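Peer 1: give me coordinates for this.
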Amino acid sequence: MTQPDLSAFGHDPWLMLGKALGIFVFLLLTVLVAILMERKVLGRMQMRFGPNRVGPKGMLQSLVDGVKLALKEGLVPAGADKPIYLLAPVVAVIPAFMAFAVIPMGPVVSVFGNHTALQLTDLPVAVLYVLAVTSIGVYGIVLAGWASGSTYPLLGGLRSAAQVVSYEIAMALSFAAVFLLAGTMSTSGIVAAQDRTWYVVLLLPSFLVYVTSMVGETNRAPFDLPEAEGELVGGFHTEYSSLKFAMFMLAEYVNMTTVSALATTMFLGGWHAPWPVTLWDDANGGWWPLIWFVTKLWIFMFVFMWIRATLPRLRYDQFMAIGWKVLIPVSLAWIMVVAVLKSVGRNGVVPMILATAVTLAVPVIVLRIRRARRRPVRPPVTQSFRFDPLAGGFPVPPLPGKGVHINVPDHVGVEAPIRNGKPIVNGSVLTGGGGHHG
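Peer 2: Next comes the predicted model:
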C-alpha cells in the first residue's frame, strides 16, 4: 500500500488553528444555506412557495429560526436521566465537525506567504478515522432516546442503533474497492490517484452503494426511521427543545455535508476540475479547486433534498432488507471482482466498465427470477357470476380499475377486473352466480 506524503501538515500551529476556524465557519454557513435551500427546493418541487417573508426573498429565514430556537425555554423532562440527556446533543454534534478535519478541499496554496494544503490534516488511515468518528456521533442519538425517559424516543434510538450497524458496514465495504485501486487510505492520496479518471467511472457499484448508505447514515428521508413523525411523534428528539434541539439539527446537516464531501473525495476526484474545465491549464492550480470541490459537494446536498421531496418513507423491514440483503452482498461481490482485476493487472477503464455491467446485472436477474417464482398463479374461472352491490351490506358499486373477489367452488378469492359494472374473467363478461365486492 502506498504511503502518503504528510510533510505538508502540522508545521505552523497558528496556521492550523486558522484552518480549523475556517472549516468551522464553512460548515456553519453551509448549514444555514442548506436549510434555506432545502425549504425552497421542497417548496418548488411540491408546487408551493418556500420561505419568502424574512429578509429579501426569505434569505434570512434560517438565521431567524436559529435565534428563535436560542430564545426558547429549555425544558428537561422529569423522568429523564439529566446528565446523559444534556450530554447527548454534544456527543451528536462534536464528531460531525471532527470528521471534516481530513477532507482535502484543495491543493497546496499560499496563505500569508506560507505554503499549506487546503486540508486541516491527513492520516495514513484517514478514511477509517472518518468512519470511526461518524459512528461515535450516532451514539448521541441513541443516548438521547434512552435518556429522555419516554417510549417513543427510546424506539427512535433503538432504530438508530440498528440503522448504523447495517449501513455502516455497507459504507465501509464500498470504500474497500477504493483502497484496493488507490493503494492508500489517505484522503489526499485517494484524490491524487484520481487525477486522470474518477473512481465513479471505475467503481460505479461502490459509488451506488455509498450514495445509498450515506442517506441511511445521516437519517435522511426515505431512511429517517429514528425520527419517523408518523409513528414516533418526532422520534429520538421528541423531548428536546431550545438549543439542545437545534444541536441535533446542526449535527444532521453537518453530517450531510461531511458525507457529501467524502463522496466527492472518494469518487468524484475531490478538488480536481471536471472536464472540459481541465482543458484550462490553471484549472487545478491556486484557489480554483476550492470552487470545484464546493460545487460537487452541493450537487450531493441537492440530491439529499431531491430524494426527500420524491420518495416516501420505507417500512422498517424494507429498510433493513436493503442494507443486509442488497448493499452488503453487492459490495462483497464487487470487492472480489476488483481484487481479481487488480491482481491480474486488468484495472483499466474498459475492463472495469465491463465488470461493473456484469456485477449490476446479476442482482437484477436474481430479483426478477425471485419475483417470477413468487407471483401467484390464478386458476381459470369458468362458472358464471353476477355482481351483487348489496353483498357487503352497503350499496357500493365497483370502482373503475378495481376488481371483484369471486367466490365460486374450488376458486375462492379470485380477483377479476370490472367493465360496465360486471366482472371480466378470461376475456369474457360473467353474468350469473354469486360473489362479493373486494
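Peer 1: going forward, measure contacts and count neighbours with C-alpha atoms only.
Peer 2: OK.
Peer 1: could you point out which element follows the lengthiest strand in the chain?
Peer 2: Criterion DSSP state E: the longest strand present in the chain is strand 411-419. Later in the chain than strand 411-419, the nearest helix or strand by DSSP states H and E is strand 422-425.
Peer 1: tell me the helix or strand right after that next one.
Peer 2: strand 428-429.
Peer 1: buried ones in the longest strand of the chain?
Peer 2: For strand 411-419, burial by neighbour count (16 or more other Cα atoms under 10 Å) applies to 414-419.
Peer 1: can you redo the residues you listed as a markdown table with distance to residue 120?
Peer 2: As requested, these are exported to a markdown table (distance: Cα to Cα, whole Å):
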| residue | distance to residue 120 |
| --- | --- |
| 414 | 66 |
| 415 | 64 |
| 416 | 66 |
| 417 | 65 |
| 418 | 67 |
| 419 | 69 |
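Peer 1: and which of these is nearest residue 224?
Peer 2: residue 415 (35.7 Å; Cα to Cα).
Peer 1: nearest spatial neighbour of the closest one, skipping sequence neighbours?
Peer 2: Leaving aside its sequence neighbours, residue 415 sits nearest to residue 405 (Cα to Cα, 6 or more residues apart in numbering; 4.4 Å).
Peer 1: to compare against the first, here's the next sequence to fold:
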Amino acid sequence: MFSLEGITDAIYSWLNSTFNPTIALLIEFAIVVVCVIGLFAVLGLVLVFMERKVSAYMQIRLGPNRVGFKGSMQTMADTLKLVLKEGLVPDGADKFLFNLAPFVVMIVAMLILAPIPFARNFQMWDINIGVLYVTAVSSLSVIGILMAGWSSNNKYSLLGAMRSGAQIVSYELSAGLAVLSIVVLTGSLQLSDIVNSQQDGWWIFKGHIPAIISFVIFIIAVTAETNRAPFDLAEAESELTAGFHTEYSGMRFALFFLAEYVNIFIVCSIGAILFLGGWMPFHIGNWEAFNHVMDFIPSSVWFFGKVFFLIFLIMWFRWTFPRLRIDQLLNLEWKYLLPISMFNLLLMTLMAIMGWYF
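Peer 2: This is a model prediction of the structure:
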C-alpha cells in the first residue's frame, strides 16, 4: 500500500548504503529543501484554484473555466504572468527592507513546517517542544508585514501593516490559549505525542464541550491571524487599496500572496493535529472491525483530508460574513474571545486533573 513512511525509509536506506553518513545527511537536507519548495508551489496553485471554485459555488457561478480543463490551469497562467511582470520599487522606499520583507514572511512559513507530522513517522523534525516552536516562530511573520508596510513609504501600506500587527498580536493570545487546552490534556508539547494520544478518539470528541469551545475559538483566531475575511482589515480594498503590500508587484507580490495561502495550510494543519487527530484514522473505542477498516486508509490521506476540510471551512467564512470594522475586530478579541479562552482553559485544567474525559 502507498505509504510516505515507506518512501522515506527506502530513501534513507539507499543513501546510507551508498554514501558515508555525512554526505548522506547533506543529501537528505537537500531533498527536504526541494520537497518544501515543491510543496509551497503546489499549495499555492491548488489553494488559489480551490478558493476561486469555492467562491464561485457560493455565489452560484462557474469561476475559472477557460484555461485548461474547467479552468484548472488558470492559476498556472496567473503565476506565469507574475513571474514575467517587472518588480517595481517606489522612489522613496527603503530598498533593502522593501526587498527583504517578502522573504522574511516566506522563511517564517517554511520554518513552521519543520515539526508538522504529515503522516505516520513522516516529519522533518520531531522536536519535543513542537507546540512552543510553532507558536514562537509564527509570531515572527509580523516583523515581515511591518517591514513591508513601513519600507514602502506609503501611508496606506503603513496603516495596513499597523492594523495587521495589532490584529495578529491580539488574536495570538486566544489561539495560544486554545492550543494550551489540548496540551493540558495530553501533557506534552511534542506534536507526535499529541497525535498518538488520539489513537482511541480525537480530542474534539474526547475533550467534551471545553474541547469544542477551544476548537471554535482556535478557528476564529487563526482566521484573524492569517488576515482572512471577515478579518482582512490589513488588506481592506475599499479603504487601503491592498494594505501592506500595495506597492509590491511581480514576484515580490507573488511571495506575499503565496505566504497567505501557505499560512492557511499551516494553521489548518495545527488545528487538525490538535483537535482532529492529525494523521490518525477515525477510531471508535473497542470497535475492532470498524477501526481495522479505517486503518486501511493511508495516514497521509487522513491528514490532508482533515486539513483541506478546515481550509474549506475558512474559505466558507470569507464568502459568508461581511468584513468587520477595526474596533469590532479588537472588541471581539479582548472583550469576548480572550475571557472565554481563559475560563475554558481553567475548565479544561480541572477536567484533566479530575480525569473527566474519555
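Peer 1: sorry, back to before: whereabouts in structure 2 does the longest strand of structure 1 align?
Peer 2: Mapped onto structure 2 using TM-score structural alignment, strand 411-419 of structure 1 spans no residues at all.
Peer 1: what of stretch 230-247 of structure 1?
Peer 2: Going by TM-score structural alignment: stretch 230-247 of structure 1 matches residues 238-255.
Peer 1: contacts for the matching stretch, please.
Peer 2: 79, 82-90, 99, 102-103, 106, 145-146, 148-149, 152, 154, 156-161, 234-237, 256 (Cα atoms under 8 Å, 6 or more residues apart in numbering).
Peer 1: show me the residues you listed that map onto helices.
Peer 2: 79, 82-84, 99, 102-103, 106, 145-146, 148-149, 156-161, 237, 256 (DSSP state H).
Peer 1: now do the same for residue 147 of structure 2: its match in structure 1.
Peer 2: By TM-score structural alignment, residue 147 of structure 2 lines up with residue 143.
Peer 1: can I assume that match is in contact with residue 157?
Peer 2: Yes. In this structure residue 143 of structure 1 lies within contact range of residue 157 using Cα atoms under 8 Å: 7.1 Å.
Peer 1: the two - which one has more neighbours?
Peer 2: residue 157 (27 against 24; other Cα atoms under 10 Å).
Peer 1: alignment lookup: that one to structure 2.
Peer 2: Aligned partner of residue 157 of structure 1 by TM-score structural alignment: residue 161.
Peer 1: pretty sure that match sits against residue 151.
Peer 2: No. Using Cα under 8 Å, residue 161 of structure 2 makes no contact with residue 151, being 10.5 Å away.
Peer 1: in three-state terms, label the residue nearest to residue 415 of structure 1 for me.
Peer 2: strand (DSSP: H, G, I helix; E, B strand; the rest coil).
Peer 1: how many neighbours does it have?
Peer 2: Residue 405 of structure 1: 19 neighbours (other Cα under 10 Å).
Peer 1: same check on residue 301 of structure 2?
Peer 2: Count around residue 301 of structure 2 with other Cα under 10 Å applied: 16.
Peer 1: distance of it from residue 294 of structure 2?
Peer 2: 11 Å (Cα to Cα, to the nearest Å).
Peer 1: same check, this time on residue 266 of structure 2
Peer 2: Taking Cα to Cα, one finds residue 266 of structure 2 at 25 Å from residue 294 of structure 2.
Peer 1: more neighbours, these two?
Peer 2: Applying other Cα under 10 Å to residue 266 of structure 2 and residue 294 shows that residue 266 carries more neighbours, namely 22 against 16.
Peer 1: what does that one align to in structure 1?
Peer 2: Checking TM-score structural alignment: residue 266 of structure 2 goes with residue 258.
Peer 1: same thing with residue 31 of structure 2?
Peer 2: Match for residue 31 of structure 2 (TM-score structural alignment): residue 18.
Peer 1: tell me how many other residues surround its match.
Peer 2: Residue 18 of structure 1: 13 neighbours (other Cα under 10 Å).
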